[in-house]
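Student: Can you look at this prediction? I've put the sequence above it.
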Amino acid sequence: MDHTLVLLCLVIAGASLLKGMTSFGFSLMAFPILLNFYSPLILVPMLTLCNVLTSAQIVLTTKVKKKNTEKPNHWLLIAGVVGIVPGVLLLQTLDVDTLKVIVGVIFVLLSILFLSGFRFKIKHPIRAQIIAGTTAGFLGGALSVSGPPLVLFLTSMKFTNQQFRLHFARFSVLTSSVAFIGYFLSGMITGEVWKLFFISFPILILGTILGQKLSTKVSIRFFQVLCISISLCAGIWSLITGLQL
């Protein structure tokens, strides 16, 4: 097997394990690494399709008490869909190095904010949902990575692990599905995209299932710090490669 495909399998294994544990971080971990070997026009649609399936699996298998899911997040979902459209258009216009720098700056800044103890004081939940949803949707459409702004929003809402996982996965299912339709209409779903997806598929499913089993053994604080630390590392790596340092 080609060494690039071996790397692909290893990265997908680690990213799907993380996704199963947290509902977050699949593209965040995979995108900056694989972007050094694949065109974003191939990589982003492939990772988006992976996100749809893994998120759907988490939604279907995550059980929380009904009262814990009563906080409405309709505006978050609507704003996420709206943000997808300019993100998909941006993907078709930017070069790889510019994408890497944008990813790096966003990830590093948001990660530092979180790790420093910053949390949004959400006085207007609908406004907060619109801002977080639009930003996350835009990043999802352009980079297949919607995580950092959504993580800050959901942690500021003081969700439990299972609440966090369920809300994040629901958002990802909807926005990734819409983004994938956009890529399809733009002619970006090619044979190479399907090839990489089908190579990744069995590893993707196994890693997600294992991550889900581990998720109940992770404390809330460790869970949050793990997510953001990965975001920080991914951002630094993206900046270094994008600036060709």
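Tutor: Nice, I can see it. Numbering: from 1, shown residues only.

Student: okay, CA-based contacts and neighbour counts for the rest of this
Tutor: OK.

Student: show me where the chain has helices.
Tutor: All helices of the chain, identified by DSSP state H, fall at 3-22, 26-34, 40-61, 74-91, 96-115, 125-143, 147-156, 161-185, 191-215, 220-242.

Student: Pipe those into a markdown table and attach mean neighbour count and distance to residue 68 per row.
Tutor: Below are these laid out as a markdown table (neighbours: other Cα atoms under 10 Å; distance: least, Cα to Cα, whole Å):
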| stretch | mean neighbour count | distance to residue 68 |
| --- | --- | --- |
| helix 3-22 | 21 | 17 |
| helix 26-34 | 24 | 25 |
| helix 40-61 | 22 | 14 |
| helix 74-91 | 21 | 16 |
| helix 96-115 | 19 | 24 |
| helix 125-143 | 25 | 17 |
| helix 147-156 | 21 | 13 |
| helix 161-185 | 22 | 7 |
| helix 191-215 | 18 | 18 |
| helix 220-242 | 19 | 15 |
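
Student: for comparison:
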Amino acid sequence: MEALPALWAAHAPPAGTLVLCCLAVAVAGVLRGLTGFGFALAAVPLLSMFLVPAQAVALVICMQALVGFRDVVQVGRLVEWPSIGRLTLGAVAGTPVGVALLAWLDPAAMRLAIAALVALGLAMLLRPGRAPLPTAEGAGPSTRGALPTGVLSGLFGGLAAMAGPPAIVWFMRGGHPPATMRASLMVFFFATSIVAAPMLVWNGVLGVEVLALAVCALPVLILSTSAGARLFARTSDAGYRRLALGVLAAMALASAIRGAADLLGG
């Protein structure tokens, strides 16, 4: 037991870093609670202002893994579990491939390609007369396409820490109710974080310092997610759809800007 205070003293984050981290997590947590996704989109750029970008990504993944157990308990009854099972299985297969491709493909070019794919998904969602994917009569929501969508999410996550867009587009095209989509995405990102975390530990990115910062900021994430959930309760179905489309557009724009900046900088 005496070793714990010594371990904390050796790896405790500086007070200034902790305050800034909590502020960034609070902003991103509200978006997460409202939409079920977008936490990494908001948190990683903010955290990267005072952390090494790789640490920012590792911190986000670590926090999603930690808070995910609470999410399963809170929103598990709303989750479309057959879809999540297939999406997660695909992500398990796709994530290592994405990480491996990252080692020899140009990350900047890949971010531009991801931005183009997300934009294509947006175009599909905005197409006039778009209808949800059909389901069998008397059955629940269709799981058709969930497995390859999960693989694509894993590839996106491994290449650019952006696992969300394929799953978001798939849920929106499936005509799932906002509450189901929000809950399912929260649990899906928990699952993908569990998949990614060991790889980050293996590569030395997720260490004791990042874990200590994640544990300190976890109460802020829980409180801000709850605040976003209260906002979600006041949001109409149409309002949620517009918000989801806006966050997707922001993801595509952020990926395109970063990719272009990296290409020009290189």
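Tutor: Ah, there it is. Treat the numbers as computed from the prediction; the structure is a model and nothing was measured.

Student: residue in structure 1 matching residue 35 of structure 2?
Tutor: By TM-score structural alignment, residue 35 of structure 2 lines up with residue 22 in structure 1.

Student: before we move on, what about residue 122 of structure 2?
Tutor: Alignment note (TM-score structural alignment): residue 122 of structure 2 maps to residue 111 of structure 1.

Student: Please verify my assumption that its match contacts residue 147.
Tutor: No. Applying Cα atoms under 8 Å, one finds residue 111 of structure 1 not in contact with residue 147, separated by 10.7 Å.

Student: Next, find the distance separating residue 180 of structure 1 from residue 125 of structure 1.
Tutor: The gap separating residue 180 of structure 1 from residue 125 of structure 1 is 28 Å, by Cα to Cα, to the nearest Å.

Student: Now which residue in structure 1 aligns to residue 151 of structure 2?
Tutor: Aligned partner of residue 151 of structure 2 by TM-score structural alignment: residue 134.

Student: ok, now residue 242 of structure 2?
Tutor: Checking TM-score structural alignment: residue 242 of structure 2 goes with residue 225.

Student: residues contacting its match?
Tutor: Remark: with contacts taken as Cα atoms under 8 Å, 6 or more residues apart in numbering, residue 225 of structure 1 is in contact with residue 115.

Student: swap in residue 55 of structure 2?
Tutor: With contact set as Cα under 8 Å, 6+ apart, residue 55 of structure 2 has these partners: 205-206, 210.

Student: try 7 Å this time
Tutor: Residues near residue 55 of structure 2 by Cα atoms under 7 Å, 6 or more residues apart in numbering: 205, 210.

Student: Can you tell me what it aligns to in structure 1?
Tutor: Under TM-score structural alignment, residue 55 of structure 2 pairs with residue 42 in structure 1.

Student: Any figure for the gap between its match and residue 218 of structure 1?
Tutor: Relative to residue 218 of structure 1, and taking Cα to Cα, residue 42 of structure 1 is found at 34 Å.

Student: before we move on, what about residue 239 of structure 1?
Tutor: 30 Å.

Student: I'd say the match of residue 122 of structure 2 and residue 231 touch.
Tutor: Yes. Residue 111 of structure 1 is within contact range of residue 231, at 6.3 Å (criterion: Cα atoms under 7 Å).

Student: What is the aligned counterpart of residue 183 of structure 2 in structure 1?
Tutor: In structure 1, residue 183 of structure 2 lines up with residue 166, judged by TM-score structural alignment.

Student: isn't that match right next to residue 57, touching?
Tutor: No. In this structure, residue 166 of structure 1 is not within contact of residue 57 by Cα under 7 Å, at 10.5 Å.

Student: got a list of what residue 170 of structure 1 touches?
Tutor: Taking Cα under 7 Å, 6+ apart as the test, what residue 170 of structure 1 contacts is 55, 59.

Student: try residue 59 of structure 1
Tutor: With contact taken as Cα under 7 Å, 6+ apart, residue 59 of structure 1 is in contact with 166, 169-170.

Student: ok, those residues in structure 2: which stay?
Tutor: Retained in structure 2 (both residues aligned by TM-score structural alignment, their matches' Cα atoms under 7 Å) from the contacts of residue 59 of structure 1: residue 170.

Student: so can I have JSON lines of the contacts of residue 59 of structure 1 showing distance to residue 51 of structure 1?
Tutor: Listed next are the contacts of residue 59 of structure 1 as JSON lines, based on distance: Cα to Cα, whole Å:
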{"residue": "166", "distance to residue 51 of structure 1": "14"}
{"residue": "169", "distance to residue 51 of structure 1": "9"}
{"residue": "170", "distance to residue 51 of structure 1": "11"}
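
Student: out of the contacts of residue 59 of structure 1, who's nearest residue 53 of structure 1?
Tutor: Taking Cα to Cα as the measure, residue 53 of structure 1 sits nearest to residue 169 out of the contacts of residue 59 of structure 1, at 10.1 Å.

Student: Quick check: nearest residue in space to the closest one, chain neighbours excluded?
Tutor: Leaving out its chain neighbours, the residue that sits closest to residue 169 of structure 1 by Cα to Cα, 6 or more residues apart in numbering is residue 55, at 4.7 Å.

Student: next one: residue 178 of structure 2
Tutor: Residue 178 of structure 2's closest residue in space is residue 237 (Cα to Cα, 6+ apart), at 6.3 Å.

Student: Same question for residue 28 of structure 1.
Tutor: Spatial nearest neighbour of residue 28 of structure 1, chain neighbours left out: residue 145 (5.8 Å); criterion: Cα to Cα, 6+ apart.

Student: how about that neighbour, what does it touch?
Tutor: 27-28, 139.

Student: State the distance from the counterpart of it in structure 2 to residue 23 of structure 2.
Tutor: Under the alignment (TM-score structural alignment), residue 145 of structure 1 maps onto residue 162 of structure 2. Counting by Cα to Cα, the gap from residue 162 of structure 2 to residue 23 of structure 2 is 22 Å.

Student: Kindly report the same for residue 211 of structure 2.
Tutor: Applying Cα to Cα, one obtains 17 Å for the distance of residue 211 of structure 2 from residue 23 of structure 2.

Student: Would you mind measuring from the match of residue 55 of structure 2 to residue 111 of structure 1?
Tutor: For residue 42 of structure 1 relative to residue 111 of structure 1 (Cα to Cα), the value is 27 Å.

Student: thinking the match of residue 151 of structure 2 is in contact with residue 77, fair?
Tutor: No. Contact criterion Cα under 7 Å: residue 134 of structure 1 and residue 77 do not qualify, at 8.8 Å.

Student: what do we get in structure 2 for residue 206 of structure 1?
Tutor: In structure 2, residue 206 of structure 1 lands on residue 223 (TM-score structural alignment).
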